[in-house]
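Engineer: my questions are about this predicted structure, shown below with the sequence.
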Amino acid sequence: MANPTVSARISPAAGMDVLSRNEVTRLRDATKGGLYNLLRRCALAVLVSGGSTDDDPRSIFERYPDFDIQVLQQDRGVKLELRNAPARAFVEGKIIRGINELLFAVVRDIAYVATQIDAGRFDLDDSHGITHAVFEILRNARVLRPNVEPNLVVCWGGHSIGRTEYKYTKLVGYDLGLRGLDICTGCGPGAMKGPMKGATIAHDKQRLRSKRYIGITEPGIIAAESPNPIVNHLVIMPDIEKRLEAFVRIGHGIIVFPGGVGTAEEILYLLGILLHPDNAGMPFPLVFAGPKESAEYFQQIDQFLRLALGDTVAQRYRIVIDDPVETARVVHKGIEKVREFRINSQDAFFFNWGLHIELQFQKPFKPTHANMAALNLRRDQPAHLLAADLRRAFSGIVAGNVKEGGMKAIAEHGPFEIDGDPQIMRALDKMLASFVAQQRMKLPGTSSYVPCYRVKT
């Protein structure tokens, strides 16, 4: 049975800056150098948000093969012409306002990033230049708010967690919302949606009018993690590294819920940064949180981190199990320390300029078989550099699991091979096997998980 579709011409619900003729031309260009295919992929992910199969990057285009989007620059501003768009994005022939806003956010970010890079306005070979690019993209998306007290909590976790863990993320989100804290996630379902859903109720109870539910994604992952319906500020960063930097630059504290390899990648990214000597005195609340059923999951994460990076790494995070109120309290108190530190160091509340991030954490990692095999996963280096390459290993597994390019590489050349310190490799293999056993690596449309990696133990 064919999926119902709608064709329509829509204007931005919340207003949008005009586009140049060059930007419109590139957004309509379907050749290799154009932006049309990227726009179409991201737009369709937004239009199907909220469905049960959103996390399958391959099925979206199979379900809507005739979908088309065109950007029109008219006298009164930008319009989008949608053909054969998913009908569930419309009510009585009119597009849902929230989806409208996210669609134009897609257009805004894709056009801005492409034109700024082409104009050479970002120095992407320099650490400060990359941070500047992250700042400019976030500023253009209007998510940086001056004169606002620190209150943004980043929540990480899996998109396909179980029902018990999902309900728990809502409970934590509720207690965060009661304390006036806003939520930022990777914008998808599961642990990225639950905290936002819980916070909406608490924010309404507290009669808070200005509520931020920020979703930060990137082109390679958006189809696998379509924006959930609660996101009211969507930002599409150019790649996973700038997405991760955006999280830690604008967030005032981070909660990690249960997840899979993507969550492990995020943990290693942040800990690798916090372990750098230049960041030793910087307060940054980091809490691993979950219901009692998730205790074993975090125990495995904790054991792996201590084995690979040393016991001192545990000083940078706290594990809180089965206590949503305590989780919110710990983060809230931690953010108070962040506020004091920013005032004393004369740093902005809305962007953490003082956090030192080395180029190894910023340069995009291309997960090819050669690059995965060349990772230095041994202890003969500073802990923060080992964390950087461990992060890349997990990033490659994520790509092999859900990203189009990674899945294609696995289909053509077989699993990625991961090698390194024997003790670390045994611990890594054990942890990944536990993720599989707990169905944290199960992919949509499959009854079992076939690993895209082979760890040499």
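Structural biologist: Happy to help now that I have it.
Engineer: from here on, just use CA atoms for contacts and neighbour counts.
Structural biologist: OK.
Engineer: neighbours of the closest residue to A14 other than its chain neighbours, how many?
Structural biologist: Spatial nearest neighbour of A14, excluding adjacent residues (Cα to Cα, 6 or more residues apart in numbering): E101 at 6.7 Å. When neighbours are defined as other Cα atoms under 10 Å, E101 has 21 of them.
Engineer: which parts of the helix or strand containing E101 are buried?
Structural biologist: Following DSSP states H and E, one finds E101 within helix 97-118. By neighbour count on 16 or more other Cα atoms under 10 Å, the buried set for helix 97-118 is 98-114.
Engineer: off-centre distance for stretch 370-389?
Structural biologist: Using Cα atoms, centre = their mean, to the nearest Å, the mean C-alpha position of stretch 370-389 is found 23 Å from that of the whole chain.
Engineer: can you give me how far the helix holding E101 is from the chain middle?
Structural biologist: From the chain centre to the centre of helix 97-118 is a distance of 17 Å (Cα atoms, centre = their mean).
Engineer: neighbouring contacts of it?
Structural biologist: Outside helix 97-118, the residues within contact range by Cα atoms under 8 Å, 6 or more residues apart in numbering are 10, 12-14, 16, 23, 27, 35, 39, 42-43, 46-47, 89, 122, 137, 141, 229, 232-238.
Engineer: the stretch 1-150 of the chain: helices as residue ranges?
Structural biologist: Remark: helices assigned in the stretch 1-150 of the chain by DSSP state H, counting those that start in this stretch are 21-28, 36-47, 59-63, 97-118, 127-140.
Engineer: closest to H413 out of the ones you listed?
Structural biologist: When the helices of the stretch 1-150 of the chain are compared by Cα to Cα, helix 59-63 sits nearest H413, at 22.9 Å.
Engineer: take the one below as the second:
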Amino acid sequence: MAQSQQPYQHTHHEAGSYHTIDAVISPQNQLNILSKTEVAKLLDASQSGLYKLFRSCALAVLNCGNSLDDGKELLERYPDFAIRIIQEERGIKLDVKGAPASAFVDGQMIRGISEHLFAVLRDVIFASGEKRLTAGLDTLSPETTTDVVFHMLRNADIIRPKIDPNIVVCWGGHSISMGEYDYTKKVGYQMGLRGLDICTGCGPGAMKGPMKGATIGHAKQRLGVRRYIGITEPGIIAAEAPNPIVNELAIMPDIEKRLEAFVRAGHGIVVFPGGAGTAEEILYLLGILLHPDNAELPFPLVFTGPASAADYFRQIDQFIGVTLGAEAQKRYQIIMDDPEAVALAMTKGIAEVRAFRKRTDDAYYFNWQLKVSPDFQQPFAPTHENMRNLVINHELPRHHLAANLRRAFSGIVAGNVKDEGIRAIERDGLFEICGEPSIMQPVDELLSAFRDQGRMKLPGSRYTPCYRIIH
């Protein structure tokens, strides 16, 4: 269906002087029909807060390009924002009021942002109709959870058979220096020249740079339309609004399913400098790879950055060694200041993944053989009680320790940028995280380094810690 937008008027938000626009948007090759029941669920506040969820995710998408990584502030900045479904015989349209003006050019919504808006609608509707999700996220078996992840990715058209493995997942911070950002583009460019597609958390910084660089590499090789996959979840989307380069967007129900989607759909992972969220991702993946069932499974993992980030990765490597041991350090390689070497390592590693999956008769498009234990699948609610009760000591098996460390960092991310987490800190004070001193001391030092290097919040934002480390 062709895009048809009818901007009504420019309005002015008096509280914060933020320009807004009202418009009617038609879908761009996305979900364009809904049942009456689905429309009713989206408009009825009593239906498990579905409208509230849809509204907050839609506003985050429309806020793309603005320097804001505070979910609570975003909702307060645009209090009059509203989005309504117009049901017509030929399909649906979205009536948006009080939308950030930055999402429009000459009164017309930017096409990429419009596509993301309907992707949000598609995934929110799909998740609300998935009985296994609505029955209770914490009661799913490991196999069922993985099946849910598969179905959500398939519904978003990210699962595509008959394509050789070529998806590189890129992790890294949304708050990085310009030198680090430029480096992510150079790595993306080298991977694009080699026909590798990019998947990220879809936000700014290290999530945008590799995609931007890959577009040039793909264009030089005349590869046509390539894949720039973004995977997010409702809690983080406000802090990391999908950048417009993303042409395949999936909104997973929670952070655990988002992380599983990365490791199931991706064929290799490159990690750039980042903060607490990047540490969470590293702990998640290493915890999974340390499971005995995954010992022989090939999964290329590279840590990389410009020469200026050498100390950053030295500290990350030391932290992993102290907490998870030498076995965890063997699962990755560190390549500094050499974008071509990173791309070559990914190309070689993904070739090994292809050979392994062909030999074991596993799918190229979804990593079914990877063992993900319940510790990494069950949603973790970062309440003050749950954060305080985390067991963090060396008596735990390494993959269980990694799971609890991942939860600790996940809670810090929530307290830093997520609406509910920020409100919980304002209401009840700092999260308290305690554990064995030989682990908590390195955790404290790592978080202090993130804070001193400005990796917790976007540049110019004042950062107040949301946590207290108890040794």
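Structural biologist: Done, it's in. Because the structure is a prediction, the values reported are computed rather than measured.
Engineer: ok, back up a step: which among the contacts of helix 97-118 of the first structure count as buried?
Structural biologist: The neighbour count (16+ other Cα under 10 Å) marks 10, 12, 16, 23, 27, 35, 39, 42-43, 46-47, 89, 122, 137, 141, 229, 232-238 as buried among these.
Engineer: just tell me what I418 of the first structure corresponds to in the second structure.
Structural biologist: When the second structure is aligned by TM-score structural alignment, the residue opposite I418 of the first structure is I433.
Engineer: and the gap between that match and R388 of the second structure?
Structural biologist: Distance of I433 of the second structure to R388 of the second structure, given as Cα to Cα, to the nearest Å: 5 Å.
Engineer: so these two - more neighbours on which side?
Structural biologist: Between I433 of the second structure and R388, counted using other Cα under 10 Å, I433 has the larger neighbour count: 27 against 16.
Engineer: out of the helices of the stretch 1-150 of the first structure, flag the one nearest I254 of the first structure.
Structural biologist: helix 127-140 (18.4 Å).
Engineer: who touches whichever helix or strand comes after that closest one?
Structural biologist: Scanning forward in sequence from helix 127-140 of the first structure by DSSP H and E, the next helix or strand is strand 152-156. Contact with strand 152-156 of the first structure is made by 181-186, 191-192, 195, 247, 250-257, 263, 266, as judged by Cα under 8 Å, 6+ apart.
Engineer: just the buried ones from those?
Structural biologist: Neighbour-count burial (16+ other Cα under 10 Å) applied to those gives 181-186, 191-192, 195, 247, 250-257, 263, 266.
Engineer: what residue in the first structure is paired with H291 of the second structure?
Structural biologist: H291 of the second structure maps onto H276 in the first structure when the alignment is built from TM-score structural alignment.
Engineer: now do the SS call for the closest residue to that match other than its chain neighbours.
Structural biologist: Counting by Cα to Cα, 6+ apart, H276 of the first structure lies nearest to H384, which is 5.8 Å off, once chain neighbours are set aside. The local conformation at H384 of the first structure, judged by DSSP: H, G, I helix; E, B strand; the rest coil, is helix.
Engineer: quick check: H384 of the first structure touching L275?
Structural biologist: Yes: the pair H384 of the first structure and L275 passes the contact test of Cα atoms under 8 Å, sitting 5.5 Å apart.
Engineer: longest strand anywhere in the first structure?
Structural biologist: What stands out as the longest strand in the first structure, according to DSSP state E, is strand 77-86.
Engineer: state the span of the second structure onto which that one is aligned.
Structural biologist: Under TM-score structural alignment, the match for strand 77-86 of the first structure is residues 91-100.
Engineer: next one: the matching stretch to chain centre, how far?
Structural biologist: Between the centre of stretch 91-100 of the second structure and the centre of its host chain there is 25 Å, according to Cα atoms, centre = their mean.
Engineer: okay, buried residues for that stretch please.
Structural biologist: Neighbour counts over stretch 91-100 of the second structure (16+ other Cα under 10 Å) mark I92, K93, L94, D95, V96, K97, G98, A99, P100 as buried.
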